[in-house]
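Enquirer: Provided below for reference: sequence and predicted model.
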Amino acid sequence: MSRPAQVVERLTGARVRRERGASRFELDDGRVAVLKNGASDPGSVAAEAAGLAWIAVPGGPPVPDVLGADDEWLVTTLVETGRPTREHAAELGRRLAVLHDTGADGFGAAPPGGPELAWIGHTRMRNGADAASWPQWYAEHRVEPYVRAARDAGDLDDTTVFEQVFARLPELAGPPEPPARLHGDLWSGNVLWGPHYAWLIDPAAHGGHRETDLAMLDLFGLPHLDAVRDGYRETSPLADGWEARIPLHQLFPLLVHTVLFGGGYAGQAVAAARAALRV
């Protein structure tokens, strides 16, 4: 038996009946487990496990069950794959609205048991519900730190446009919204189309603005995105002007990608900031 299989048995308390590659394992109770290593990003396993538990709300999008975890390894159930359909997309929108409406203790609130210093991708993300409003929190914890990091790395030469966004954020943000319970890293790769539903994986969960999850789906593309939006708005209508605010909410993931990968993402982040200012 391989070491990964031994890890799965230790963390789940179940016997591995068969190994299906390096990360999938059939258990003796019929479940299929997926093993993920988070050793390179300290604290990422705790953050992901807490996030999965937090966004697993009644009526929300289904997420894998956490079968076991330690400081290095995370074991979850396998999501069986299907194909994207408009019906599944509309249902995802309705369920995503339920998740958001479940709420959070504040903007930046971490999931219970999750670390304040978490991860998005392979870069750090600080949580902490210490801001009085979403514009203040978004500027201080989701945009400014990554603008500084990208500037210091030489990927952003001129940060004037971001400073203009900071100055106008209360105006640009639209009507005040209560803290929503966010997936937090909702690009298309973290949506798995199952036989009956669309599932969510790999959250960077926190309390935030509900338009942020929708804007991230728009940023990297998703099959039948219009159906997702329609289903969402059937359940929880969005405030007027939400479409014009998409670039504002895309600043965070674009800046994260700039910090991680540099290159063309810096130009996309600047373009998004300019578009946000045109609201």
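Expert: That came through fine.

Enquirer: going forward, measure contacts between C-alpha atoms and count neighbours the same way
Expert: Noted.

Enquirer: enumerate every residue touching the spatially most central residue of the chain.
Expert: The residue lying closest to the centre of the chain (Cα atoms, centre = their mean) is D185, at 1.9 Å. D185 sits next to I120, D202, P203, A204, A205, D213, M216 when contact means Cα atoms under 8 Å, 6 or more residues apart in numbering.

Enquirer: could those go into CSV alongside secondary structure and distance to P237?
Expert: Output for those, formatted as CSV (DSSP: H, G, I helix; E, B strand; the rest coil; distance: Cα to Cα, whole Å):
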residue, secondary structure, distance to P237
I120, strand, 28
D202, coil, 26
P203, coil, 24
A204, coil, 24
A205, coil, 22
D213, helix, 15
M216, helix, 18
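
Enquirer: if you rank these by neighbours, which is first?
Expert: A205 (29 neighbours; other Cα atoms under 10 Å).

Enquirer: I figured that residue was touching A180, is that so?
Expert: No. A205 lies out of contact with A180 (Cα atoms under 8 Å); the separation is 10.3 Å.

Enquirer: mind checking the SS state of the residue nearest to the centre of the chain?
Expert: coil (DSSP: H, G, I helix; E, B strand; the rest coil).

Enquirer: against T212, how distant is it?
Expert: Distance from D185 to T212, counting by Cα to Cα, to the nearest Å: 9 Å.

Enquirer: put this beside the first:
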Amino acid sequence: MIDEVLQRELSAVLSAQLRVKIQINQSERIHGGDINETYRIQTNEGDMFLKLNNARRYPGMFAREYDGLQELRDKNVIAVPRPLGFGETAGKSYLVTEFMAKGAASPDFWENFAASVARLHQQTQPFFGYRDANYIGSIKQYNTPYNSWAVFYAFNRLLPLMRMAYDQQAITTADKEQIERLCKKLPELFPEEPPALLHGDLWSGNFMIGANGKACIFDPAVYYGHREMDLAMTRLFGGFDTRFYYTYQAIMPLAPGWQQRIGLCQLYPLLVHLVLFGGSYYNDIKEILQGF
């Protein structure tokens, strides 16, 4: 059960946001990731989902997640929990969203999911990046705008994570130099495409089957980038049916050579995992670097 101070704060924020008096009747802690406490809270207006974490350790994390969820919802192409409120109290940050009930997959679940992701990737803007930095997991994700995907990927993704990994002594000087050389090659490795709206952390743990039998996505690390990043992420830890890829390819074919770029796109999330969780990801990173 959440404490009374937080309960009063949440009631006030949600009442203002929803323009109806919200009373929290009960809360139940549930599983919801590595860095957050998560709860299902029962209110007079239905169930909601609550995340808590350390406000000092992760400043602005939930403000950015709220913004990312809203960005995805505004496009109206795939189900996303409605963000309801965020803030800080007693040293804790909180985010409240709509509680999404689970269901059974419809017969065309994977085809529908792929079509929704393709529609998401059709949303574009003039530059690669996003209006603010945000987070991927507990790591700050830089989104400084660039007109070139290769430049964006080098300066906002690979090089910052390379420095973090090197400072932790998780990679060697030779690895660092190899990544720096790879960054110089990126313009010739990636085909030119318009910036696509990305979930940013699209693995099997960040989608669920909703009550309507269709996919719902959450925990985003939103930015406008190369769409192969999302697709490579889906392949990193498995959990996506082959029908997802066939359908996506039929709707929005990838440029030739995409198979050879999967590892290149996975290099960023692997560096994230290396920094967060240690050396078990090192060999995967080395194998990818050897291919370039």
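Expert: That came through, no problem. Model, not experiment: these values are computed from the prediction.

Enquirer: reformat the contacts of D185 of structure 1 as a markdown table; add distance to A90 of structure 1.
Expert: Shown next, in a markdown table, are those (distance: Cα to Cα, whole Å):
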| residue | distance to A90 of structure 1 |
| --- | --- |
| I120 | 26 |
| D202 | 21 |
| P203 | 21 |
| A204 | 23 |
| A205 | 22 |
| D213 | 15 |
| M216 | 17 |
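
Enquirer: grab the nearest non-local neighbour of the corresponding residue of structure 1 for S280 of structure 2.
Expert: Per TM-score structural alignment, the equivalent position to S280 of structure 2 in structure 1 is G264. Nearest non-adjacent residue to G264 of structure 1, counting by Cα to Cα, 6 or more residues apart in numbering: T258, 7.8 Å away.

Enquirer: OK, contacts around the equivalent of G106 of structure 1 over in structure 2?
Expert: In structure 2, the residue matched to G106 of structure 1 (TM-score structural alignment) is F127. F127 of structure 2 sits next to P145, Y146, N147, S148, P195, Y224 when contact means Cα under 8 Å, 6+ apart.

Enquirer: turn those into JSON lines, including neighbour count and secondary structure.
Expert: Below are the contacts of F127 of structure 2 laid out as JSON lines (neighbours: other Cα atoms under 10 Å; DSSP: H, G, I helix; E, B strand; the rest coil):
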{"residue": "P145", "neighbour count": "19", "secondary structure": "coil"}
{"residue": "Y146", "neighbour count": "17", "secondary structure": "strand"}
{"residue": "N147", "neighbour count": "13", "secondary structure": "coil"}
{"residue": "S148", "neighbour count": "16", "secondary structure": "coil"}
{"residue": "P195", "neighbour count": "23", "secondary structure": "coil"}
{"residue": "Y224", "neighbour count": "25", "secondary structure": "strand"}
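
Enquirer: what is the nearest of those to Y248 of structure 2?
Expert: Lowest distance from Y248 of structure 2 to these (Cα to Cα) belongs to P195, with 17.2 Å.

Enquirer: mind listing what that closest one touches?
Expert: P195 of structure 2 touches T124, Q125, P126, F127, F128, W149, Y224, G225, H226, R227, counting by Cα under 8 Å, 6+ apart.

Enquirer: and the equivalent of the residue nearest to the centre of structure 1 over in structure 2, how far is that from I22 of structure 2?
Expert: Under the alignment (TM-score structural alignment), D185 of structure 1 pairs with D201 of structure 2. Between D201 of structure 2 and I22 of structure 2 the computed distance is 32 Å (Cα to Cα).

Enquirer: do Y281 of structure 2 as well
Expert: Distance from Y281 of structure 2 to I22 of structure 2, by Cα to Cα: 45 Å.

Enquirer: ok, the two, which is more surrounded?
Expert: Applying other Cα under 10 Å to Y281 of structure 2 and I22 shows that I22 carries more neighbours, namely 20 against 17.

Enquirer: surely the more buried one touches A12?
Expert: Yes. Contact criterion Cα under 8 Å: I22 of structure 2 and A12 qualify, at 7.4 Å.

Enquirer: can you point out the buried residues in the top helix by length along structure 2?
Expert: As assigned by DSSP state H, the longest helix anywhere in structure 2 is helix 258-277. Within helix 258-277 of structure 2, the residues that qualify as buried are 258, 261-275, counting by 16 or more other Cα atoms under 10 Å.

Enquirer: try stretch 96-112 of structure 2
Expert: For stretch 96-112 of structure 2, using 16+ other Cα under 10 Å, the buried residues are V96, T97, E98, F99, M100, A105, S106, F109, W110, E111, N112.

Enquirer: cool, and stretch 198-212 of structure 2?
Expert: Per 16+ other Cα under 10 Å, stretch 198-212 of structure 2 contains these buried residues: L198, H199, G200, D201, L202, W203, S204, G205, F207, M208, I209, G210.

Enquirer: quick one: contacts for the third one?
Expert: The neighbourhood of G200 of structure 2, defined by Cα under 8 Å, 6+ apart, consists of I136, P220, A221, V222, Y223, M229, D230.
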